[in-house]
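Visitor: this one's sequence-less:
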């Protein structure tokens, strides 16, 4: 299967999850708006979500996949099964201890880390503590899900792992429907959502477990033991856990700062959901597929194939995210109005969230490029260098967020996150080139410049088209008119961008098809 087909498989499943996520956020905006219950729920949910990124997705996509792939190459499926059972025993035991400890510490964590801005409101603080306690076991489910997803990706079974996140959105939508159907108030709906998160975690774990069984591996429970393989995994996983959660680390810092203003947390969350669509569809697809591909190529001595695979992935990322970034910048107000402005979500909310989304759009290519560059380190079992760069970006994010929040409120937090993301990209890219792990291609640089030109032409077309669409996009227009107008603008943007890119040479269908073939070249002789 070619890289582009693998990207499409993972990206398609992720797109389905993001579409359900949009539906969920739309219903949540109508039910909760940016009021106090929205702040409480999102603050409580962000904490288990942070740990999921740190200890689940980041650690296992970075550390587990290369080691699992190595076991398959060296000892076959039986060796990989033995390794996964060793890891499962240690992981399950560690997660159980962490969950119990966090549940006991939850009051302190909420007051000092999750939402210190709620300190003056005893009711909001109490609700956040209790909802976070309900949702935190989701971490245990998702960490085990991440491990099994890494196994499936290494075995080239991408779909089950990619489709599992859909269940979170489906279950939460069901909880919202039920709450609105019985006429529940915002607080009761928030409670239904909290319990739905835990139910969804169990369902996601069940889906990937069935997928692993279908792939031919039946995991049994082994007594936790610190075997050499487990020690090696932990050595790689600790820095990877920090690195893999860069976006969540920055967002939790932003949330703590934003908790000092009513509605700020919810506004950031609503904007985050929009830019997560291209970030998820492209970034997750590239990260999930690229790491096992690079690991296998490097283990087999196919150095040219590894370099070509990474460069083509960078090209793929820029080809899709540059126009997406410009689209978010130009159409942020229209997108937020069409998706959210109804019920408790007012025109004033639209203005605030749209300004945040426009800034996130600037950071989008950077956030996705991180996903394409980090596997260049992880596939070589180097998780510490990206960790150092992550820490630098976190310091930049924290300093800017603290400085800018008093000046431009929520937009200051979004600006800090975008700046930190691009800083991380420059550090990762420069180091890979300096080490010789990323081959500089003038052809890639030329195509990138032409893609930037194509994006500028697209932005210009939107600039001139927007005044004609504004009557249909106005707050008083019918929802169907708004959707039609936004769809026409998006269609115009796509036509102009792709036509320009292919016309001036920024993209070439034949080149993309050839370069994204997953054909294995003969192994080059090992270099001394």
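Guide: Good, I have the coordinates. Quantities reported herein were computed from a predicted structural model and do not represent experimental measurements.
Visitor: going forward, measure contacts and count neighbours with C-alpha atoms only.
Guide: Fine.
Visitor: Hmm, residue 142 is touching residue 207, no?
Guide: No. Residue 142 is beyond contact range of residue 207, at 11.5 Å (criterion: CA atoms under 8 Å).
Visitor: These two - which one has more neighbours?
Guide: Applying other CA atoms under 10 Å to residue 142 and residue 207 shows that residue 142 carries more neighbours, namely 27 against 19.
Visitor: quick one, what contacts the more buried one?
Guide: Counting by CA atoms under 8 Å, 6 or more residues apart in numbering, residue 142 touches 52, 56, 201, 204, 205.
Visitor: try 6 Å this time
Guide: Contacts for residue 142 (CA atoms under 6 Å, 6 or more residues apart in numbering) come out as none.
Visitor: so where does it fall, helix or strand?
Guide: Assigned by DSSP states H and E, residue 142 falls within helix 138-154.
Visitor: which element follows that helix toward the C-terminus?
Guide: By DSSP H and E, the next helix or strand past helix 138-154 is helix 159-163.
Visitor: for that next one, packing partners?
Guide: Helix 159-163 makes packing contacts with helix 3-32, helix 186-214 when contacts are defined by 3 or more CA pairs under 6 Å, 6 or more residues apart in numbering; DSSP states H and E.
Visitor: Tell me which of those lies nearest to residue 434.
Guide: Closest approach to residue 434 among these (CA to CA): helix 3-32, 26.0 Å.
Visitor: in that closest one, what counts as buried?
Guide: Across helix 3-32, burial judged by 16 or more other CA atoms under 10 Å covers 3-4, 6-18, 20-32.
Visitor: How far off centre is it?
Guide: 11 Å (CA atoms, centre = their mean, to the nearest Å).
Visitor: Longest helix in the protein, by number of residues?
Guide: Scanning the chain for the longest helix, with DSSP state H as the assignment, gives helix 65-109.
Visitor: And for the residue nearest to residue 28 when sequence neighbours are not counted, the neighbour number?
Guide: Distances taken as CA to CA, 6 or more residues apart in numbering place residue 176 nearest to residue 28, at 7.2 Å, with adjacent residues excluded. When counting by other CA under 10 Å, one arrives at 21 neighbours for residue 176.
Visitor: Next, the angle from the helix or strand encompassing residue 176 to helix 3-32.
Guide: Assigned by DSSP H and E, residue 176 belongs to helix 166-181. Counting by axes from the mean of the first three to the mean of the last three CA atoms, to 10 degrees, helix 166-181 lies at 20 degrees to helix 3-32.
Visitor: ok and helix 166-181 relative to helix 186-214, angle-wise?
Guide: Going by the same axes, to 10 degrees, helix 166-181 makes 150 degrees with helix 186-214.
Visitor: okay, now the one to match up with it:
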């Protein structure tokens, strides 16, 4: 099998598994929206999830620093060397994260006051801000639920490290299905938890007096999902000889030290991005009705991250080992071609999706979420935030492609330094944009930071790799952006026609309007992209044609 076919096969496995996980993730979010809307339960959850939940994303996520470091080192090792390395890294990481977990539980309330100080306003300060008694009561309820949820989810710190190490080991052994599909198990536990809550409470599930119970169920089911993600990977690890639960204190082993050398700065670098998320929520806690604002950010974020997550895994997971094998100077021409492949494929996929999500944000939000506790005004707020997220989808994934190039070059310090500078830039933009634009301003601040990061990384790689064809890549990206804008305009026109003809009320009507407008927009972009004769487009069309003809 050729290398290209191998990459295509890996991408196909990752795409199918990730798609299933994202579909169940969407079901989970729909269930949360139907049960809690934009009220204090889900608003509190977004604040409580900042530290334990983002540790799961940071350390346990595919393409996270643990995953990247493990893959980079183990892919160069013999099979018999892998188990001791994995066991040594696991022993070290679990020892550290157990202490972190104890600290999170012991200092839950002060930690939450750092995450969301706006939730801890005194009655006098709230009155000076012009906050009504009802709004202040909701604020207090949101704070109490968030502290409770934070304590429950604290053990996710340990689970995050275990999941990330396991996923990296499995990918290094060319096992991609289980790591890509594992988030599905987390979504299933939340769905089961909410299903049990709905069965127990019935119509009372939206009653404010049961908000604490609802918050506890949401937190416990989220923790159970993280535990299940780790448990399901153990049999595959043991069967493949990738280490067991045996403690091993071989911290001076050269391979273990190499993993730590890559993992340490990479974790701090990725952690800087999570500090940006904390910064966003820090400022969001001061928005009037903060629970609704952060809930809308959560709902809109999932809609944007669903295609972004699928395509991120499809593009990055197969390319990371390839980047690692092309770091010698004599291989730089091939490395540059792979960087182009990653960036142009990112533009080819993300730009049209961004354009369509911007013009179709309202019907998307209504179709996905608007039922039971989720009201029409919640849909409009979520749609507005979704437009802001959609603007930055290309730069978000493009920056991740470049970060993986630095990891392959065993340079995790450069992304780390850029991330440190971005913390201050993000805080400044948040401060400037939150008052005039609210939640939308916070999202746009993040988009600006990602754009600047991507441009800086391109400039550094241009110098380090002795020149990149930046003008050519920029021109191609601009053309794809033009085609995406054309597709978005056509989709908007089709949507207006459908609403004039069919109306815009009822789930079925909304779904038909959305499918027609989105489908026509994609066809327009597909026609435009094929006219460009890009190798990335031609390869994609060729693979589809071959599969169709074989069938």
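Guide: Good, I have the coordinates. Keep in mind that this is a model prediction, so the values were computed, not measured.
Visitor: TM-score, when you put one on top of the other?
Guide: Here the TM-score for the pair of chains, by TM-score structural alignment, normalised by the length of the first structure, is 0.90; 511 aligned residues with a CA RMSD of 2.4 Å.
Visitor: which one is the counterpart of residue 202 of the first structure in the second structure nearest to, not counting chain neighbours?
Guide: With TM-score structural alignment as the matching criterion, the partner of residue 202 of the first structure in the second structure is residue 227. Closest residue to residue 227 of the second structure apart from its sequence neighbours, by CA to CA, 6+ apart: residue 159 at 6.4 Å.
Visitor: For the one you found, what is the corresponding residue in the first structure?
Guide: Checking TM-score structural alignment: residue 159 of the second structure goes with residue 141.
Visitor: Same question for residue 411 of the second structure.
Guide: Using TM-score structural alignment, residue 411 of the second structure sits opposite residue 382 in the first structure.
Visitor: now do residue 477 of the second structure
Guide: Under the alignment (TM-score structural alignment), residue 477 of the second structure maps onto residue 448.
Visitor: what's the answer for residue 458 of the second structure, then?
Guide: That one, residue 458 of the second structure, aligns with residue 429 by TM-score structural alignment.
Visitor: The closest residue to its match other than its chain neighbours - how many residues pack around it?
Guide: Excluding the flanking residues, the one nearest residue 429 of the first structure by CA to CA, 6+ apart is residue 373, at 6.8 Å. Using other CA under 10 Å, residue 373 of the first structure has 25 neighbouring residues.
Visitor: And residue 373 of the first structure, how close does it get to residue 365 of the first structure?
Guide: 12 Å (CA to CA, to the nearest Å).
Visitor: Work out the gap between the helix holding residue 142 of the first structure and the centre of the chain.
Guide: Distance of helix 138-154 of the first structure from the chain centroid (CA atoms, centre = their mean) equals 15 Å.
Visitor: Now do stretch 176-192 of the second structure: everything it contacts.
Guide: By CA under 6 Å, 6+ apart, stretch 176-192 of the second structure touches 14, 17-18, 21, 24-25, 28, 167, 221-222, 225-226, 229.
Visitor: Mind doing that once more with 8 Å?
Guide: In contact with stretch 176-192 of the second structure (CA under 8 Å, 6+ apart) are residues 10, 13-14, 17-18, 20-22, 24-25, 27-28, 31, 62, 167, 170-171, 218, 221-222, 224-226, 228-229, 232-233, 313.
Visitor: same check, this time on stretch 335-354 of the second structure
Guide: 308, 311, 315-316, 319, 323, 326-327, 390-394, 397-398, 401-402, 405, 468, 473, 476-477, 480-481, 483-485, 487-488, 522, 525, 529, 536.
Visitor: SS state for residue 244 of the second structure?
Guide: For residue 244 of the second structure, the secondary structure call by DSSP: H, G, I helix; E, B strand; the rest coil comes out as coil.
Visitor: The alignment partner in the first structure of it: how many residues sit nearby?
Guide: Residue pairing (TM-score structural alignment): residue 244 of the second structure is matched to residue 219 of the first structure. Using other CA under 10 Å, residue 219 of the first structure is surrounded by 17 other residues.
Visitor: contacting residues around residue 219 of the first structure?
Guide: Contacts of residue 219 of the first structure (CA under 8 Å, 6+ apart): 81, 84, 85.
Visitor: Which position in the second structure pairs with the second one?
Guide: Structural alignment (TM-score structural alignment) places residue 84 of the first structure against residue 86 in the second structure.
Visitor: I'd say its match and residue 241 touch.
Guide: No. The pair residue 86 of the second structure / residue 241 is not scored as a contact, 10.1 Å apart, by CA under 8 Å.
Visitor: and those two? which has more neighbours close in?
Guide: Under the neighbour definition other CA under 10 Å, residue 86 of the second structure and residue 241 were set side by side, and residue 86 has more, 24 against 17.
Visitor: how close does the helix holding residue 176 of the first structure sit to the second structure?
Guide: When the second structure is superposed, helix 166-181 of the first structure averages 1.2 Å from its matched positions, counting by mean CA distance after the TM-score superposition for the first structure.
Visitor: could you give me the residues in the second structure that that helix aligns onto?
Guide: On the second structure, the counterpart of helix 166-181 of the first structure by TM-score structural alignment is residues 184-199.
Visitor: How are the helices of the stretch 301-450 of the first structure distributed by residue range?
Guide: Ranges of helices within the stretch 301-450 of the first structure are 303-340, 347-373, 375-378, 384-408, 410-435, 442-473, based on DSSP state H, counting those that start in this stretch.
Visitor: Next one: the equivalent of residue 408 of the first structure over in the second structure from residue 449 of the second structure, what distance?
Guide: Superposed on the second structure with TM-score structural alignment, residue 408 of the first structure falls opposite residue 437. Using CA to CA, we find residue 437 of the second structure at a distance of 17 Å from residue 449 of the second structure.
Visitor: that older thread, name the next helix or strand downstream of the longest helix of the first structure, please.
Guide: Heading C-terminal from helix 65-109 of the first structure (DSSP H and E), you reach helix 122-135.
Visitor: Superposed on the second structure, what's the mean shift for that next one?
Guide: Mean for helix 122-135 of the first structure is 2.1 Å (mean CA distance after the TM-score superposition for the first structure).
Visitor: tilt between that helix and helix 65-109?
Guide: Using the same axes, to 10 degrees: helix 122-135 of the first structure against helix 65-109 is 150 degrees.
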